[in-house]
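*Asks:* everything below, folded, please.
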Amino acid sequence: MDIKLTEEEKIKILNSDDIYGIMQKILLRENKIDQNREHFWVIGLENNNRILFIELISLGTVNKTFAEPMEVFSFALQKRAVKIILCHNHPSGELKPSEADKDVSDKLIQVGIIVNTEVIDHLIISTKSYLSFSDTGLLGELKKSTKYVPKYVLEKRIKKEATEIAKRNEKIEIAKELKRKGIDEQTISESTGLSLEEVEKLRVKKK
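*Replies:* Prediction:
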């Protein structure tokens, strides 16, 4: 269900406080009917972080909600959102993320990478406060997870990392050889692309 927003609510999101200010009002409004059920919303953003839409994806139970990737991203892709924020409430008022909350976030983050629609935060809210996955560092941790990364993507990523390591090692060997020949460190840095600090740390025996 698409949440109707006033022009004042279609603001540019600068931080998690901004999004909570809007979602708190929506939660209070929807709580009149389903106050004991978890709600899961998706907030779509333009490139400049201005809100495109807020969509209620699902209504769950008192302690569980459901967020299928197809439901989460279909509206975002239709509206051409370049990034999204996930948001759901805990009727109990307890804001600590459950393992299920972390797991669904992990899955949606990886799907977002594939469809080029980045998940930039996940808020757990109550009528009085909220917790931001981004602010607490949890979003960053989940982005490093490989649990839901498709095998072909993981293989491509490993291959890319291996290639980058090989290129870096080649630069280091070239820098060492130039250093042995007495070439000044600034020139070596400019020639190899290594930082001056990296070049200075190289230990070699000059010829």
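
*Asks:* every contact and neighbour count from this point should use C-alpha atoms.
*Replies:* Fine.

*Asks:* residue contacts, the closest residue in space to residue 132 that isn't next to it in sequence?
*Replies:* Using Cα to Cα, 6 or more residues apart in numbering and skipping the chain neighbours, the partner closest in space to residue 132 is residue 123 (4.7 Å). When contacts are counted by Cα atoms under 8 Å, 6 or more residues apart in numbering, residue 123 touches 16, 20, 85, 86, 87, 88, 130, 131, 132, 133.

*Asks:* I have a second one here; can you model it like the first so I can compare?
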Amino acid sequence: MDINLTEAEKIKILNSDDLYGIMQKILLREGKIDQNREHFWVIGLENNNRILFIELISLGTINKTLAEPMEVFSLALQKRAVKIILCHNHPSGELTPSDADKDITDKLIQVGLIVNTPVIDHLIITYKSYLSFKDTGLLEKLEKSTKYVPKYELERRIKEEASKIAKRQEKIEIAKQLKRKGVDNETIAFSTGLTVQEIEKLRVKKL
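*Replies:* Presented below is the predicted three-dimensional model:
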């Protein structure tokens, strides 16, 4: 269900406080009917972080809500949102993310990468306060998870990392050869792309 927003509410999101100000009002409004159930919303943003839409994806139980990837990204793709923020409430008033909260965020982060609509935060809200996955560092941690990364993507990342290591090792070998010939560190740095500090640490016997 698409939430009707006034033009004043379609603000530019500069930080999590900005979004909570809007979502708190929506929670208070919707909570009059289903105050003991979890609500899960998706907030679509334009390139400049201005709110494009807020959609209620699902209503759950007192401590659980469902958020299928198709439901989450459907409107975002239709309305050409360039990024999304997830948001759901905890009727208990407890802000600590559950394992299920982390798991669904992990999954949606990976789907967002595939459809080129990244998840940039997930807010857990109550009537009085909120928790931001981004502000607490949890989003960054989940972004590094490989639990829901497709096999082909994992293989691509492994090959990419192996290629980076090989290229770096090649630069180090070239740097060692130049250092053996007495070339100064600044010139070696310019030629290889390594830093002067990295080159200084290389131990070689001059020819």
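
*Asks:* just give the TM-score of the two.
*Replies:* Scored by TM-score structural alignment, normalised by the length of the first structure, the superposition of the two chains gives a TM-score of 0.98; 207 aligned residues with a Cα RMSD of 0.7 Å.

*Asks:* circling back: top of the contacts of residue 123 of the first structure by number of neighbours, please.
*Replies:* For those, the largest number of neighbours (other Cα atoms under 10 Å) sits with residue 88, at 26 neighbours.

*Asks:* quick check, it in a helix?
*Replies:* No: using DSSP: H, G, I helix; E, B strand; the rest coil, the secondary structure at residue 88 of the first structure is strand, not a helix.

*Asks:* helices or strands up against the longest helix along the first structure?
*Replies:* When every helix of the first structure is counted residue by residue (DSSP state H), the longest turns out to be helix 151-180. Secondary-structure packing of helix 151-180 of the first structure (3 or more Cα pairs under 8 Å, 6 or more residues apart in numbering; DSSP states H and E): helix 185-192.

*Asks:* how near is the residue nearest to residue 132 of the first structure to residue 65 of the first structure?
*Replies:* For residue 123 of the first structure, the distance to residue 65 of the first structure equals 14 Å [Cα to Cα, to the nearest Å].

*Asks:* residue 34 of the first structure too?
*Replies:* According to Cα to Cα, residue 34 of the first structure and residue 65 of the first structure sit 13 Å apart.

*Asks:* ok, these two, which is more surrounded?
*Replies:* Looking at residue 34 of the first structure and residue 65 with other Cα under 10 Å, you find the greater number of neighbours at residue 65, namely 19 against 16.

*Asks:* in strands only, show me the contacts of residue 123 of the first structure.
*Replies:* The strands, defined by DSSP state E, take in 85, 86, 87, 88, 130, 131, 132 from these.

*Asks:* for these, name the two members farthest from one another.
*Replies:* Greatest spatial distance among these (Cα to Cα): 85 and 130, at 13.7 Å.

*Asks:* ok, residue 182 of the first structure - contacts?
*Replies:* Residues in contact with residue 182 of the first structure, defined by Cα under 8 Å, 6+ apart, are residue 206.

*Asks:* try 10 Å this time
*Replies:* Residues counted as contacts of residue 182 of the first structure (Cα atoms under 10 Å, 6 or more residues apart in numbering) are 176, 188, 205, 206, 207.

*Asks:* what lines up against residue 104 of the first structure once you look at the second structure?
*Replies:* Under the alignment (TM-score structural alignment), residue 104 of the first structure maps onto residue 104 of the second structure.

*Asks:* report the buried residues of the helix or strand containing its match.
*Replies:* In this assignment (DSSP states H and E), residue 104 of the second structure forms part of helix 99-114. Along helix 99-114 of the second structure, these residues count as buried under the neighbour rule (16 or more other Cα atoms under 10 Å): 101, 102, 105, 106, 107, 108, 109, 110, 111, 112.

*Asks:* tell me, how many residues neighbour residue 179 of the second structure?
*Replies:* The burial metric for residue 179 of the second structure, expressed as a neighbour count using other Cα under 10 Å, is 22.

*Asks:* how about the nearest residue to the spatially most central residue of the second structure, chain neighbours excluded?
*Replies:* When the second structure is reduced to its mean C-alpha position, the closest residue under Cα atoms, centre = their mean turns out to be residue 120, at 4.2 Å. Across the structure, with Cα to Cα, 6+ apart as the measure, the residue nearest residue 120 of the second structure apart from its sequence neighbours is residue 85 (5.7 Å).

*Asks:* help me confirm that that neighbour comes into contact with residue 43.
*Replies:* Yes: in this structure residue 85 of the second structure lies within contact range of residue 43 using Cα atoms under 10 Å: 5.1 Å.

*Asks:* quickly list what's touching both of those two.
*Replies:* Both residue 85 of the second structure and residue 43 are in contact with 19, 51, 54, 119, 121, 122, where contact means Cα under 10 Å, 6+ apart.

*Asks:* can I assume the second one sits in a strand?
*Replies:* Yes: when the secondary structure is assigned by three-state DSSP, residue 51 of the second structure falls within a strand.

*Asks:* show me the contacts for it.
*Replies:* Residues in contact with residue 51 of the second structure, defined by Cα under 10 Å, 6+ apart, are 5, 7, 9-13, 19, 43-45, 81, 84-85.
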